[in-house]
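Trainee: have a look at this prediction, sequence included:
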Amino acid sequence: MEIFSSLQTLLLSLFSCILLVTFICVKQISFDSKNKKNIPPSPPKLPIIGNFHQVGSNPNHNLQILSQKYGPLMLLQLGSTPALVASSAEAAQEIMKTHDLSFCSRPRLTMPNILVFGSNGIAFSPYGESWRRLKSIVVLKLLSNARVKSYQNVRENEIRDMIRQLGESCGTTIDMGSMFISLTNNIVCRVALGRKFDGLDHTHLVERFMNMLNVFCIGSYIPWLSWVDQVIGSIGRAEKIAKEFNELLERVIEDHINKKNGEDDEAREDFVDILLDLQKDKASTLHRDSIKALILEAFAAGTETIKTSVEWTMSELIKNPKAMKKLQEEVTKVGQGKSMISEEDLERMSYLKLVIKESLRLHTPFPLLLPRESMQDVKLMGYDIAAGTQVIINAWAIGRDPASWEEPDEFRPERFLNTSFTHHGLQYEWIPFGAGRRSCPGIQFSVPVIELAIANIVYKFDMALPNGIRNEDLDMTEVIGSTVNKKYSLLVSVSPRF
């Protein structure tokens, strides 16, 4: 009997243990099922570096190829940073419209932090009250419709000077890329600083700045390896460029404060004047580093966007003689023998606008829009995206997506006929300037320069490639940095049309 009682006790204890283990297992399974995240598809990754080896030196192309396998939303691991890559119009719309507020911040990256005065402008600063105030200043004070219109004489004068130089160079081979850099630098200098810097190597400084901005810093993605950036000299080079820009901008600001700039440009206020006036307001929180950061961003973004857009558009027109002929017929009809196309004439040039839209589709100035960062957990297209995830929008791939564009690699301006595409990012198949809160605020400044430059060049000149190269053989190889440039500068010879 005692043996039976002991056996009964043992069985009861064993049964209780089984029940307890079963209960714990059920609870754990229930907990896991409730907390299991639906993560976007991801390619296999390597230890420490994650998926960096698959991004490579040609990221817009490589990410497009990966998206064809893993889908329009995929999650990469860049070192210790999760990165969401969007490669379709639908995904871009979800990020930049439906969930724009959740995805409108910027990650803290080493290079912008050094080069742009602690990311104190609007391009790289995180979302918050300070950013909103600066964005308002840029949109309402620096780049309003009235303000942009007031710079019309600057644009027309500089383009007139470029046309004169082209005319004097007839019969020789001209580096159009260098000419476009000079044009955009002169316009941006006069608008932002009040004068050109003849004899000052600021063009090279801007070029070094843009190249440095694109340098990969391992510490931004693998913090415990940040010492590598110091050892290989990246940090030192960036600090040197930042110091040179700081000295330049300090001189400019002091000249404006002391009214020593000495150039009367039809009493037109430049960006520095406007920002210094705003700083005098007792309620202003605009500080010196923000002024310098805003000016520097105007230099970098304005110069690079306009230069690359004009060069790619001219290259596509040369490579596609039928489009060139059609555009020349339009500008000739509108120009009616005048010495120059004016900005007022641009409104009557519908085909010119189609040409530029098509060029921007194929050659989006910033192929990967500046990275965003999620500020909170988000449910996106059925996937769970964690706060702190970096977001990369492949605008280049979206502009060449066969789901949105017929024969996407062909240059066909007519595809934009009878469409409602605007430069303001309202149709997400075409987002050369981004969309949402972090869209480019300089659209209405850049587009008139691009249109006016292209219209006047094709109005005044016929172009031929050197050394007997056929138009259809023009090399269109890309080189990717912060912007997408031609690997080989556009070289042409020009002859007057009349």
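Mentor: Great, that's in hand.
Trainee: only C-alpha atoms for contact and neighbour calcs from this point on.
Mentor: Will do.
Trainee: straight-line length of stretch 434-445, end to end?
Mentor: 15 Å (CA to CA, to the nearest Å).
Trainee: with stretch 364-371 instead?
Mentor: Taking CA to CA, stretch 364-371 runs 15 Å from one end to the other.
Trainee: any idea how far Thr305 is from the residue sitting nearest the centre point of the chain?
Mentor: The residue lying closest to the centre of the chain (CA atoms, centre = their mean) is Phe366, at 3.5 Å. Counting by CA to CA, the gap from Phe366 to Thr305 is 8 Å.
Trainee: the residue nearest to the residue nearest to the centre of the chain when sequence neighbours are not counted and Val26: what is the separation?
Mentor: Spatially, and ignoring its direct neighbours in sequence, Phe366 is nearest to Thr483 (4.7 Å; CA to CA, 6 or more residues apart in numbering). For Thr483, the distance to Val26 equals 54 Å [CA to CA].
Trainee: take a look at this one as well, against the first:
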Amino acid sequence: MDYLVLILCLHLLWGLFRALSFVARGGQRARPSNLPPGPQPLPIIGNLLQLGDLPHKSLAKLARTYGPIIKLELGFVTTVVISSPSLAREILQTHDAVSSNRLVPNSVTAHDHDKLSMLWVPVSPFFRYLRKIYNSHIFASKKLDLNQHLRSKKVQELVALVGKCAYAGQAVNIGEAAFRTSLNAISNMIFSSDMMEPLNPAGELKEVVRQIMVEVGKPNLAEYFPVLKKIGLRGSKHRLEVHFQKIFDIFDDLIQRRLQLRLEASSIKRDDVLDNLLDLVADKNETLYMSLVKHLLLDVFVAGSETTASTLEWAMTELLRNPEKLLTAQAELHQVIGKGKQIEEADIARLPYLQAIVKENFRLHPVGPLLAPRKSREDFIAGGFTIPKGAQVLINVWAIGRDPSVWDDPDKFTPERFIGSDIDVRGQNFELLPFGGGRRICPGLPLAMRMLPQMLGSLINIFNWRLEDGVTPENLNMEDKFGLAIQRAESLKAMPIPRIKRVMVCDDGESNRTP
């Protein structure tokens, strides 16, 4: 309560200061009259209390009352929330040029990450340079094709881990196993080595990455009350400084080792992402430098590992909750690939039902429920209303994915809705936008759409699954927790059962035959 009183007092002074400043400058810019509708804000704090712990759900509820475009006052930040495909098209396509900049959370200014991350920098020549690096040196189709064997090996290790649990009669923590696999797949692509091994201190990345997702994703008072930035209260920014530094220390060690190797005459070029980026650093015609490399890699690791793991965990949850859909997927895999076999990336195109499961999962559980916040550079019209200059613009893809005017039985997991459909996730179909759209579309989309189907398809083709004792499809906890990526509130644990008998090798090298 004392903290709230402090905020109110500071902002009364802040508001008075701003008013006097405007008067001194000859008056304030007139506010547009045709702003979108929305709930009446309270003094000072505005509509902050209406966000709740799960803002994507609270905002979807408000949209049902006020319409698909609403205005909120979150402290001192005017926020416009979009909740329909047609309006999302206007923002991401028609007005992409004036709405592409970010409202940068105060937390990500830690270590100047907002100035060096493609996710946060304003659209500019530097932004286009960063996007070129991602598209040419990290996520280019040719490069992904060349290192698909590394991802296949990591999926093979995932299968082995699950097989060991099956032999021991132990449940698998799906999110943990998927996180390890996705992180190591990215690590091998970049560093040609695993980042998570039992004796490897880099294993702490798991918790650090998750904490980063939480800190960046959750509402922060400093975003809505500028005076809190002025007085320098420690909070999310300080915690992110600590988390970022832990990852940078690991990167520094790996980069220094690689630089040392490159000086040795007998050194063999790895030709991985790190080697390519170090070549760019050495190229005097490039503007890439070592600090920027670390910030690039930070985004790849954080966004790539946790979002992939969380999405796969939700997909497995939906299949265990809808066993008839799991059987349909297994029948397709059995027919096309063969029962009990690991699938490869080249197989994905021949598995339409598996692809439909991935799309349906993205519809119900989008990676980022509100996407990353945009900021309008000038007044513009959307849906007949004015979005004022400087407003935060959020696109509630979670609400769009559950809109009954767009989808039949929107709360029901029905992959069949995508069979024979041209709807894709690549930013051109505005009813399904898990990766965003426009010039800010997620650059990691090509990697995600390779890894997710391969991991999911392999797990359900090689194993049958059942929930832990006492858990049924009817009482399975489906609550989520809000962050930069929606995570399950409760980890999914499931019992694997091999679909065919095979020899499995445990960590100690001893062979065991599955029952």
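Mentor: Right, received. Where do you want to start? Since we're looking at a predicted model, the values are computed, not measured.
Trainee: picking that back up, and for Phe366 and Thr305 of structure 1, which residues touch both?
Mentor: Common contacts of Phe366 of structure 1 and Thr305 (CA atoms under 8 Å, 6 or more residues apart in numbering): Thr483.
Trainee: to which residue of structure 2 is Leu465 of structure 1 aligned?
Mentor: Counting by TM-score structural alignment, Leu465 of structure 1 lines up with Leu467 in structure 2.
Trainee: counterpart of the residue nearest to the centre of structure 1 in structure 2?
Mentor: The alignment partner of Phe366 of structure 1 in structure 2, by TM-score structural alignment, is Gly368.
Trainee: pretty sure that match is touching Phe482, no?
Mentor: No: contact criterion CA atoms under 8 Å: Gly368 of structure 2 and Phe482 do not qualify, at 9.2 Å.
Trainee: dump the residue contacts of the residue nearest to Phe366 of structure 1.
Mentor: For Thr483 of structure 1, the contact set (CA under 8 Å, 6+ apart) comprises Glu304, Thr305, Thr308, Pro365, Phe366, Pro367.
Trainee: ok, Met451 of structure 2 next?
Mentor: Contacts of Met451 of structure 2 by CA under 8 Å, 6+ apart are Arg151, Ser182, Thr308, Glu345.
Trainee: picking that back up, distance check, the match of Leu465 of structure 1 against Arg377 of structure 2.
Mentor: To Arg377 of structure 2, Leu467 of structure 2 is 50 Å away according to CA to CA.
Trainee: what's the residue nearest to Phe366 of structure 1 aligned with over in structure 2?
Mentor: In structure 2, Thr483 of structure 1 lines up with Ala485, judged by TM-score structural alignment.
Trainee: likewise for Asp384 of structure 1?
Mentor: In structure 2, Asp384 of structure 1 lines up with Thr386, judged by TM-score structural alignment.
Trainee: ditto for Phe117 of structure 1
Mentor: Aligned partner of Phe117 of structure 1 by TM-score structural alignment: His113.
Trainee: show me what whichever strand or helix holds that match is packed against.
Mentor: If you go by DSSP states H and E, His113 of structure 2 is part of helix 113-116. Secondary-structure packing of helix 113-116 of structure 2 (3 or more CA pairs under 8 Å, 6 or more residues apart in numbering; DSSP states H and E): helix 290-321.
Trainee: what's the matching range in structure 1 for the helix it packs on?
Mentor: Aligned by TM-score structural alignment, helix 290-321 of structure 2 falls on residues 288-319 of structure 1.
Trainee: the matching stretch vs structure 2, average distance?
Mentor: Mean deviation of stretch 288-319 of structure 1 from its aligned counterpart in structure 2 after superposition (mean CA distance after the TM-score superposition for structure 1): 1.0 Å.
Trainee: which ones are touching the counterpart of Trp430 of structure 1 in structure 2?
Mentor: By TM-score structural alignment, Trp430 of structure 1 lines up with Leu432 in structure 2. The contact partners of Leu432 of structure 2, taken as CA under 8 Å, 6+ apart, are Phe362, Arg363, Val397, Ile400, Gly401, Ile423, Asp424, Val425.
Trainee: what about 10 Å?
Mentor: Going by CA atoms under 10 Å, 6 or more residues apart in numbering, Leu432 of structure 2 touches 85, 359-360, 362-364, 366, 397-398, 400-401, 423-426.
Trainee: and Val121 of structure 2, by the same measure?
Mentor: Here Val121 of structure 2 is in contact with Asn101, Arg102, Leu103, Val104, His113, Asp114, Lys115, Phe127, Leu130 (CA under 10 Å, 6+ apart).
Trainee: helix or strand: which one has it?
Mentor: Secondary structure (DSSP H and E) places Val121 of structure 2 outside all helices and strands.
Trainee: next: Pro432 of structure 1.
Mentor: Pro432 of structure 1 belongs to no helix or strand when assigned by DSSP H and E.
Trainee: how many residues are close by it?
Mentor: 30 (other CA atoms under 10 Å).
Trainee: can you check Gln342 of structure 2 too?
Mentor: By other CA under 10 Å, 22 other residues sit near Gln342 of structure 2.
Trainee: which residue in structure 1 aligns with Arg499 of structure 2?
Mentor: Under the alignment (TM-score structural alignment), Arg499 of structure 2 maps onto Arg497 of structure 1.
Trainee: now that match, nearest residue through space, not along the chain?
Mentor: Once flanking residues are discounted, Arg497 of structure 1 sits nearest to Phe461: 5.1 Å by CA to CA, 6+ apart.
Trainee: wait, what's in contact with the one you found?
Mentor: When contacts are counted by CA under 10 Å, 6+ apart, Phe461 of structure 1 touches Ile163, Leu166, Gly167, Cys170, Gln328, Ser493, Val494, Ser495, Pro496, Arg497, Phe498.
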